[in-house]
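Trainee: Predicted model follows, preceded by the sequence.
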Amino acid sequence: MAETNWWDGDKDLVADIYSSLKKEEGKLVIYKGTSPHLHIRRYLVDWLAVQAECFNMTSHTIHLAVFLLDRIMDRDNSSNEAHLHIVAMACLLIATKFEDKEDMVIKLGRFVRRVINGIISQEEFLMLELEVLEMFQWRVSVPTAVHFIDYFLSIAVPDLEKSKGSVINGKYNAPVYIRKYTKYFLDISLQNHSFSFMKPSLLAASCIASSRVCLNLTPTWTRVLQETTSYSWEDISSYIDVMLKAHEADEMAQLKEAGQAHGMDTLGQREDIKPFVDVRRS
């Protein structure tokens, strides 16, 4: 499912693609969260994210890789932690083959061969890739939250630009910041396995709503967003709470770290992410 701006096309075609994504979403392998190795999942996901950033991979790739890893961890309780690290590499390499350009696949393939050198042979790694593909019956080109969030933002941002709230307090450009925040909350969703239980479209909707809360945009969940996503405020509110708590904890950690680094009593604020303000829909 290579990355394309399908949401910018003909309206009828966009509607057909979105409908297809929703149908495919209903066929996804259900996440159970029963792996005995959940305690190292955060480490594996962080490692995947670092590699994805180093190789300039798309968000589509890292989200697909984590999707595959989660389902494998669910089904394979016998794997040890060292083997799971190799499995994570296989998931990332498979994901990039489906989501990235060919030159990216070649670069990552070379990297993986260097990393696994001395651990398992290249032939064994290839067999592992095949095992992963067969586990999913080769149906690994699946929709993730990233595919839905791009579409939802294509509706939400123009609607925001038309409103009086496009500039916040005369300083913050809401359309720009809502994109920053949604990416931020997507990253949070990867780190916490509880979000893997959610449908990708529900996760995407929750990320956008959480972003609107942080930006103090009212109403928090507009009629346009509800009609576009098919999710009501009641459907997403509990997930928003989890995301906002994670954001608040991260913000405090960032401020504490900044204060320790500069020896400040009054801590500075990050420029790319506005301070957390929890103002819900009235």
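Mentor: In hand now; what should we look at?

Trainee: Could you use CA atoms for every contact and neighbour count after this?
Mentor: Fine.

Trainee: residues touching Glu3, list them.
Mentor: Taking CA atoms under 8 Å, 6 or more residues apart in numbering, we find Glu3 in contact with His60, Glu99, Asp100.

Trainee: Kindly recompute the last result at 10 Å.
Mentor: Thr58, Ser59, His60, Thr61, Phe98, Glu99, Asp100, Lys101, Val146, His147 (CA atoms under 10 Å, 6 or more residues apart in numbering).

Trainee: Leaving out sequence neighbours, find the closest residue to Pro175.
Mentor: Leaving aside its chain neighbours, Pro175 sits nearest to Val157 (5.5 Å; criterion: CA to CA, 6 or more residues apart in numbering).

Trainee: ditto for Leu68
Mentor: Using CA to CA, 6+ apart and skipping residues adjacent in sequence, the residue nearest Leu68 is Cys91, 6.1 Å away.

Trainee: All the helices of the protein, residue numbers only.
Mentor: Using DSSP state H, the helices of the chain run over residues 11-25, 41-54, 59-75, 81-99, 102-116, 122-135, 145-162, 174-191, 200-214, 223-229, 233-262.

Trainee: Asn5: which of those is closest?
Mentor: For the helices of the chain, the distance to Asn5 is smallest for helix 145-162, at 8.3 Å, taking CA to CA.

Trainee: Counting by contacts, list what the closest one packs against.
Mentor: For helix 145-162, the elements it packs on are helix 11-25, helix 59-75, helix 174-191, helix 200-214, helix 223-229, judged by 3 or more CA pairs under 10 Å, 6 or more residues apart in numbering; DSSP states H and E.

Trainee: 7 Å instead, please
Mentor: helix 174-191, helix 200-214 (3 or more CA pairs under 7 Å, 6 or more residues apart in numbering; DSSP states H and E).

Trainee: Now render those helices as a markdown table, adding distance to Ile116 and mean neighbour count.
Mentor: Listed next are these as a markdown table, based on distance: least, CA to CA, whole Å; neighbours: other CA atoms under 10 Å:
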| stretch | distance to Ile116 | mean neighbour count |
| --- | --- | --- |
| helix 174-191 | 24 | 19 |
| helix 200-214 | 32 | 25 |
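
Trainee: try it against this one:
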Amino acid sequence: MMDSNNNFISSESLFNLHINKEIWDDIAEYKDEYAVVLAYREMYRILFAHRAPQIHYRAFLIKHLKDAAITMKLTHCTLHLAVYLLDIFMDNHSITSERILLLANCCLLIAGKVEEYYMKTPKITELNWLVPYPYTVKDYKILEAHILKYFEWNIMIPTAAHYVHYYLQAAVTKEDVRLKQQGVATIVRDMHTTIRTYLDKVLDDVHYMQRHKPSLLSAAIISIARQANKLSEWHEQLEQFTHYTCSDIQFTKMMLLETLPLPCTDCGLTITS
């Protein structure tokens, strides 16, 4: 689990909202405009066909990216975006084993440029420290350009980590504060461990990551985190904010709480880490 960094999102991310204020006072300001942007970008996720010839490398690559994110203190949103780019690019290209780590590093490099403060953006030298054989700067530049061209520069795609950050704006109500006798920030902080656990689970299984709407996954994760902290599983504020009802998220919650890996109806395989 990526537990050395509590930050879901960087303050420099284009998706960032500031949640250090009283959360319910911020909701009206951001809700409509931000929700439209997220929903629009979620619609343009490239469909995953599960046809990557190098899918058997995925578990190894996800571990590599997690370790890199921890080492460089990158946010969950950077990591999730890198994995999205990696999965989709692999799904549509045949990558040689000698360049598979270069691809993972390039995806993290691109995601870091989108999400991180410029001083924390991964550097090629740092990424090369994490691989057994260094690649040249030219190798990175050529593949980075190829990735960006394939995605037509449409790489600002919301992931489950982005949606979790957004939904946290509405995750805690005044009634929760009254019942718990704790401030909003404390309650949200107590939810972090559960949230990180399930965001990690989403990364590990390509079917969660690429075959399920990140907004729905995130709503289910917020609900699980609330219950883990002895709060009601859902409330009207979250329903209005996410546009998901309690019944909408039940099947996704059941899948996330299940210990078995997800089956895939299209490919007939079960991919585990």
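Mentor: Nice, I can see it. Predicted, not measured: the structure shown is a model, and the values here were computed from it.

Trainee: coming back round to it: okay if I get the helices and strands packed on helix 145-162 of the first structure as a markdown table plus distance to Thr229 of the first structure?
Mentor: As requested, those are exported to a markdown table (distance: least, CA to CA, whole Å):
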| stretch | distance to Thr229 of the first structure |
| --- | --- |
| helix 174-191 | 15 |
| helix 200-214 | 7 |
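
Trainee: Among those helices, which comes closest to Asn80 of the first structure?
Mentor: Short answer: helix 174-191, nearest of these by CA to CA, at 20.5 Å.

Trainee: list the helices and strands the closest one packs on?
Mentor: Judged by 3+ CA pairs under 7 Å, 6+ apart, helix 174-191 of the first structure is in contact with helix 145-162, helix 200-214.

Trainee: now with 8 Å?
Mentor: helix 41-54, helix 145-162, helix 200-214, helix 233-262 (3 or more CA pairs under 8 Å, 6 or more residues apart in numbering; DSSP states H and E).

Trainee: now the angle between helix 41-54 and it, please.
Mentor: 130 degrees (axes from the mean of the first three to the mean of the last three CA atoms, to 10 degrees).

Trainee: Helix 174-191 of the first structure vs the second structure - mean distance after superposition?
Mentor: After superposition onto the second structure, the mean distance of helix 174-191 of the first structure to its aligned counterpart is 1.9 Å, using mean CA distance after the TM-score superposition for the first structure.

Trainee: how many degrees apart are that helix and helix 233-262 in direction?
Mentor: Using the same axes, to 10 degrees: helix 174-191 of the first structure against helix 233-262 is 90 degrees.

Trainee: and helix 174-191 of the first structure, how far from the chain's centre?
Mentor: Between the centre of helix 174-191 of the first structure and the centre of its chain there are 9 Å (CA atoms, centre = their mean, to the nearest Å).

Trainee: I would like the residues contacting that helix, please.
Mentor: If you take CA under 8 Å, 6+ apart as the criterion, helix 174-191 of the first structure is touched by 42, 45-46, 63, 66, 145-146, 153, 157, 160-161, 165-168, 195-196, 203-204, 207-208, 210-212, 215, 243, 246, 272-273.

Trainee: can you do 7 Å?
Mentor: The contact list for helix 174-191 of the first structure (CA atoms under 7 Å, 6 or more residues apart in numbering) reads 42, 45, 157, 160-161, 166-168, 195, 207-208, 211-212, 243.

Trainee: Give me the buried subset of those.
Mentor: In the contacts of helix 174-191 of the first structure, burial by neighbour count holds for Val45, Val157, Leu160, Ser166, Phe195, Cys207, Ile208, Ser211, Arg212, Met243, counting by 16 or more other CA atoms under 10 Å.

Trainee: May I ask which two of these are separated the most?
Mentor: Greatest spatial distance among these (CA to CA): Val45 and Ser166, at 34.4 Å.

Trainee: residue in the second structure matching the residue nearest to Pro175 of the first structure?
Mentor: Using TM-score structural alignment, the partner of Val157 of the first structure in the second structure is Val172.

Trainee: Over to Gln191 of the first structure?
Mentor: Per TM-score structural alignment, the equivalent position to Gln191 of the first structure in the second structure is Asp204.

Trainee: what does Arg110 of the first structure give?
Mentor: Match for Arg110 of the first structure (TM-score structural alignment): Thr125.

Trainee: What's the separation between its match and Ile23 of the second structure?
Mentor: Counting by CA to CA, to the nearest Å, the gap between Thr125 of the second structure and Ile23 of the second structure amounts to 40 Å.

Trainee: Which of those two has more residues huddled nearby?
Mentor: Legend: neighbour count by other CA atoms under 10 Å for Thr125 of the second structure and Ile23, higher for Ile23 (19 against 12).

Trainee: which residue sits closest to that one, ignoring its sequence neighbours?
Mentor: Gln169 (5.4 Å).
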